[in-house]
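Engineer: this one's sequence-less:
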């Protein structure tokens, strides 16, 4: 089993970051096991070949620390999943 992870801070709310995390997984066809609306600080999902976990920790009302982790028997798949999910969250901009 291979694991790839990365951390970053996003200037956005906890709720928005959790929502982005879930959307990032759903858009990749992942089955969500621990959804954003579960009341916690993480979203977990997977498909047959890879599992991903996104943990969101509020630092202030408008800033959230995140870690994106992906696990697979295929190191390249785990790395690619981690990178794609992280990029989706980082690049997403809230429009009100």
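Structural biologist: Nice, thanks for sending it over. Quantities reported herein were computed from a predicted structural model and do not represent experimental measurements.
Engineer: hey, let's count contacts and neighbours off CA atoms from now on
Structural biologist: Fine.
Engineer: What sits closest to residue 56 if chain neighbours are left out?
Structural biologist: Distances taken as C-alpha to C-alpha, 6 or more residues apart in numbering put residue 66 closest to residue 56, at 4.6 Å, once the chain neighbours are dropped.
Engineer: Surely that neighbour forms part of a strand?
Structural biologist: Yes: under DSSP: H, G, I helix; E, B strand; the rest coil, residue 66 sits within a strand.
Engineer: one more structure, for comparison:
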């Protein structure tokens, strides 16, 4: 099993970050398993090939994010992490 992850901060609210995280997983064709509806800070989803976990933590005037992917296929884990992160950064900056 391989893991690819990255962290960064964006100027966004927690609610918007979690909503965009769910949409990022849908854009990758992943099934969402946990939407953080219980007041949490993470959205998790996947399929038979890859699992992706996005955590959004509110900071002063921003949100700290981590995008982690797990797969037995190293290239798929890396590509999924990169694609999800690209979606998130593009959506947050253009919102």
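Structural biologist: Done, it's in. Note that this is a predicted model, so its numbers are computed, not measured.
Engineer: Superpose the two chains and report the TM-score.
Structural biologist: The TM-score (TM-score structural alignment, normalised by the length of the second structure) is 0.93; 93 aligned residues with a C-alpha RMSD of 1.0 Å.
Engineer: one step back: residues contacting the residue nearest to residue 56 of the first structure?
Structural biologist: Listed by C-alpha atoms under 8 Å, 6 or more residues apart in numbering, the contact set of residue 66 of the first structure reads 7, 8, 9, 10, 54, 55, 56, 57.
Engineer: Which of those residues sits closest to residue 28 of the first structure?
Structural biologist: Residue 28 of the first structure has its nearest neighbour among the contacts of residue 66 of the first structure in residue 54, at 14.2 Å by C-alpha to C-alpha.
Engineer: Surely the closest one is in contact with residue 68?
Structural biologist: Yes: at 4.6 Å, residue 54 of the first structure counts as touching residue 68 under the criterion of C-alpha atoms under 8 Å.
Engineer: List the contacts of the lengthiest helix in the second structure.
Structural biologist: In the second structure, ranked by residue count with DSSP state H as the criterion, the top helix is helix 74-94. The contact list for helix 74-94 of the second structure (C-alpha under 8 Å, 6+ apart) reads 1-6, 10-12, 17, 20-21, 24-25, 28, 50, 52, 67-71.
Engineer: again, 10 Å this time
Structural biologist: 1-13, 16-17, 20-28, 49-54, 65-71 (C-alpha atoms under 10 Å, 6 or more residues apart in numbering).
Engineer: Let me see the contact set for residue 61 of the second structure.
Structural biologist: Per C-alpha under 10 Å, 6+ apart, neighbours of residue 61 of the second structure: 10, 11, 12, 13.
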